[in-house]
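Undergrad: Quick one, fold the following:
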Amino acid sequence: MTTDPPDPPVPEAMLTEAGFEPVERRTETLFEVGAVRIEGITHRYEDNRSSEAARDATDGALDHPIRFFAVTRLVFQPSLPFGVSLSMFTSTLRREARSSFAAQLEDRGLGNVERGSSQKLRFDGSRVRVREFSAEDLLGEGDGRSFSLSFRLSVLTHRGTAIVVTAGFPASSVAEQFDLTDPQAMLTQSAAEYQATFETFLGGVYEELTA
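TA: Now for the predicted structure:
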């Protein structure tokens, strides 16, 4: 008898407090490594309040999610054979996850998708690697306007479980990119503030995963 794999570890209370709402639950094949197919169970959350504020403040020019946070549990089909540890696949998982994520951004119609630098964050004495991405959302047709976005990806592993965390947010404040006058406070958040929120959420996932 087989059982469905558990949902990914998500800091629900933390996300709710920050105004994020669940918008999607999906299971899909992400990539293959040799004879092993890696599927992903993804829970995606978006900051709908900021999206609504941005849409109103830009008269509909910016009509898409402002920022998201997603957590994906990786499932191996078939399961890794006895004696084969997840650590043997970690570097491969990171590489394939980065390639898959970049392709997803392009499939969503974003332009100038580029991989940036990586950084290592420390949670409870463990170092977690985070890869940066950047992209442009072209707004309208032929007017040359675009919205600069920044993305993050991290692969966490613990006791045979692999988790991919992804996030996206403005590369600089919405107010700055659209020259808004008297914007709502949520539209004035800087890149550093968005990054700090992401790190808090990532720490929450790490705590859920290692609890």
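Undergrad: From here on, just use CA atoms for contacts and neighbour counts.
TA: Fine.
Undergrad: what about the residue lying closest to Ser148 once chain neighbours are set aside, which helix or strand?
TA: The shortest distance from Ser148 to any non-neighbouring residue, by C-alpha to C-alpha, 6 or more residues apart in numbering, is to Glu136 (4.8 Å). Assigned by DSSP states H and E, Glu136 belongs to strand 126-139.
Undergrad: Tell me the first helix or strand C-terminal of that strand.
TA: Following strand 126-139 in sequence, per DSSP H and E, is strand 145-158.
Undergrad: That following strand to strand 126-139, inter-axis angle?
TA: Here strand 145-158 runs at an angle of 160 degrees relative to strand 126-139 (axes from the mean of the first three to the mean of the last three C-alpha atoms, to 10 degrees).
Undergrad: Next, the residues that contact strand 145-158 from outside, please.
TA: 86, 90, 93-94, 97-98, 128-139, 162-172, 177, 206, 209-210 (C-alpha atoms under 8 Å, 6 or more residues apart in numbering).
Undergrad: buried ones in the next helix or strand along the chain from that strand?
TA: Later in the chain than strand 145-158, the nearest helix or strand by DSSP H and E is strand 161-170. Across strand 161-170, burial judged by 16 or more other C-alpha atoms under 10 Å covers Ala162, Ile163, Val164, Val165, Thr166, Ala167, Gly168, Phe169, Pro170.
Undergrad: ok, Ile163 to Glu114 distance?
TA: 23 Å (C-alpha to C-alpha, to the nearest Å).
Undergrad: again with Asp59
TA: Taking C-alpha to C-alpha, one finds Asp59 at 29 Å from Glu114.
Undergrad: okay, now the residue nearest to Ser148: neighbour count?
TA: Glu136 has 20 neighbouring residues, counting by other C-alpha atoms under 10 Å.
Undergrad: next one: His158
TA: If we define neighbours as other C-alpha under 10 Å, then His158 has 12 of them.
Undergrad: ditto for Arg108
TA: Around Arg108 there are 9 residues (other C-alpha under 10 Å).
Undergrad: what do you get for Gly83?
TA: For Gly83, using other C-alpha under 10 Å, the count is 6.
Undergrad: Also this sequence, please, to line up against the first:
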Amino acid sequence: MPADPAFPDVPADRLRDGGWALVDESVETVFKLPTARVEGATKVFDDDGTREAVREAVGFDHQWRFFFATALSFTPPLAPGIGPAMILPTVRSEAQSAFAEELADRGFESVERGRKERVRVDSGDRARFRTYSAELDLAVDATLSITGWVGVWHGDGFRIAAGAYPDQSLSTLLDIENPPEPLRRTPSDYRAELLALIRAVA
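TA: Reported below is the predicted structural model:
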């Protein structure tokens, strides 16, 4: 794999339709193997449409959903005798731990790991997904509970994609009457959109 990480690709139409905005791009060492440093080129997205709708409705600014995609590279490149299947379990474990830490860094508590699923992503590669749950006490006398998903696979390089969404309607959680369209979405809507985004990462 190349020493200089290339950022993963996420279809622009899916991001646009979901109201997602790019909020960060970074390249950093995500973990180390005995023989290589593993770098991740990551794009982070925020659901700007929902955030703005809540802000206009109740004057409360918060990040309600997030999504990120990472492409990994190895320095030095993996030796010819080391195939992707040999290190995929390590990559998967590190990615899941990093996601749990990310939730904690965002202030979430009671972070718990849930079920795992095997999924075929849009590239045709097989991925393993893992769910997480967590809670966050908001400044508006409400508790936000979320579900997160982490997907890890190897196709044209290693890919990690993940995100999280509210477990209940935000209009109900925040007691918003006659909510605008972004706040009419259900947890099922959020789930379907996030999983479609993860599967679309290339």
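Undergrad: TM-score for these two?
TA: Once superposed, the chains reach a TM-score of 0.89 (TM-score structural alignment, normalised by the length of structure 2), with 200 aligned residues with a C-alpha RMSD of 2.0 Å.
Undergrad: quick one: which of Asp59 and Glu114 of structure 1 has more around it?
TA: Glu114 (14 against 10).
Undergrad: List the residues that contact the residue opposite the more buried one in structure 2 once aligned.
TA: Counting by TM-score structural alignment, Glu114 of structure 1 corresponds to Glu112 in structure 2. Contact partners of Glu112 of structure 2, counting by C-alpha under 8 Å, 6+ apart, are Tyr132, Ser133, Ala134.
Undergrad: that older thread, format the buried residues of strand 161-170 of structure 1 as JSON lines; extra columns: distance to Glu21 of structure 1.
TA: What follows is the buried residues of strand 161-170 of structure 1, written out as JSON lines (distance: C-alpha to C-alpha, whole Å):
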{"residue": "Ala162", "distance to Glu21 of structure 1": "24"}
{"residue": "Ile163", "distance to Glu21 of structure 1": "20"}
{"residue": "Val164", "distance to Glu21 of structure 1": "19"}
{"residue": "Val165", "distance to Glu21 of structure 1": "16"}
{"residue": "Thr166", "distance to Glu21 of structure 1": "15"}
{"residue": "Ala167", "distance to Glu21 of structure 1": "14"}
{"residue": "Gly168", "distance to Glu21 of structure 1": "15"}
{"residue": "Phe169", "distance to Glu21 of structure 1": "15"}
{"residue": "Pro170", "distance to Glu21 of structure 1": "18"}
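Undergrad: Nearest to Gly109 of structure 1 among these?
TA: Gly168 (14.5 Å; C-alpha to C-alpha).
Undergrad: how close does that closest one get to Leu202 of structure 1?
TA: According to C-alpha to C-alpha, Gly168 of structure 1 stands 13 Å off from Leu202 of structure 1.
Undergrad: which residue sits closest to the residue nearest in space to the middle of structure 1, ignoring its sequence neighbours?
TA: The centre of structure 1 sits closest to Thr166, judged by C-alpha atoms, centre = their mean, with a distance of 1.8 Å. Excluding the flanking residues, the one nearest Thr166 of structure 1 by C-alpha to C-alpha, 6+ apart is Leu153, at 4.5 Å.
Undergrad: so what corresponds to that neighbour in structure 2?
TA: For Leu153 of structure 1, the residue aligned by TM-score structural alignment is Val150.
Undergrad: Burial check on its match, number of neighbours?
TA: Counted with other C-alpha under 10 Å, Val150 of structure 2 comes out at 26.
Undergrad: same check, this time on Ile82 of structure 2
TA: 10.
Undergrad: Wait, a strand at it?
TA: No. Counting by DSSP: H, G, I helix; E, B strand; the rest coil, one finds Ile82 of structure 2 to be coil, located in no strand.
Undergrad: Run through the residues that contact it.
TA: With C-alpha under 8 Å, 6+ apart as the criterion, no residue contacts Ile82 of structure 2.
Undergrad: what's the counterpart of it in structure 1?
TA: Per TM-score structural alignment, Ile82 of structure 2 is aligned with Val84.
Undergrad: gap between that match and Ile38 of structure 1?
TA: According to C-alpha to C-alpha, Val84 of structure 1 and Ile38 of structure 1 sit 15 Å apart.
Undergrad: same thing with Arg95 of structure 1?
TA: In terms of C-alpha to C-alpha, Arg95 of structure 1 sits 13 Å off from Ile38 of structure 1.
Undergrad: Those two: which is more packed in?
TA: Between Arg95 of structure 1 and Ile38, Ile38 has the larger neighbour count (other C-alpha under 10 Å), namely 19 against 11.
Undergrad: Mean deviation, the host helix or strand of that one versus structure 2?
TA: Following DSSP H and E, one finds Ile38 of structure 1 within strand 36-46. Strand 36-46 of structure 1, aligned to structure 2 and superposed, deviates on average by 1.3 Å (mean C-alpha distance after the TM-score superposition for structure 1).
Undergrad: just checking, next helix/strand downstream of that strand?
TA: Downstream of strand 36-46 of structure 1, the next assigned helix or strand under DSSP H and E is helix 48-57.
Undergrad: got the buried residues for that following helix?
TA: So helix 48-57 of structure 1, judged by 16+ other C-alpha under 10 Å, has buried residues Asn48, Ser50, Ser51, Glu52, Ala53, Ala54, Arg55, Ala57.
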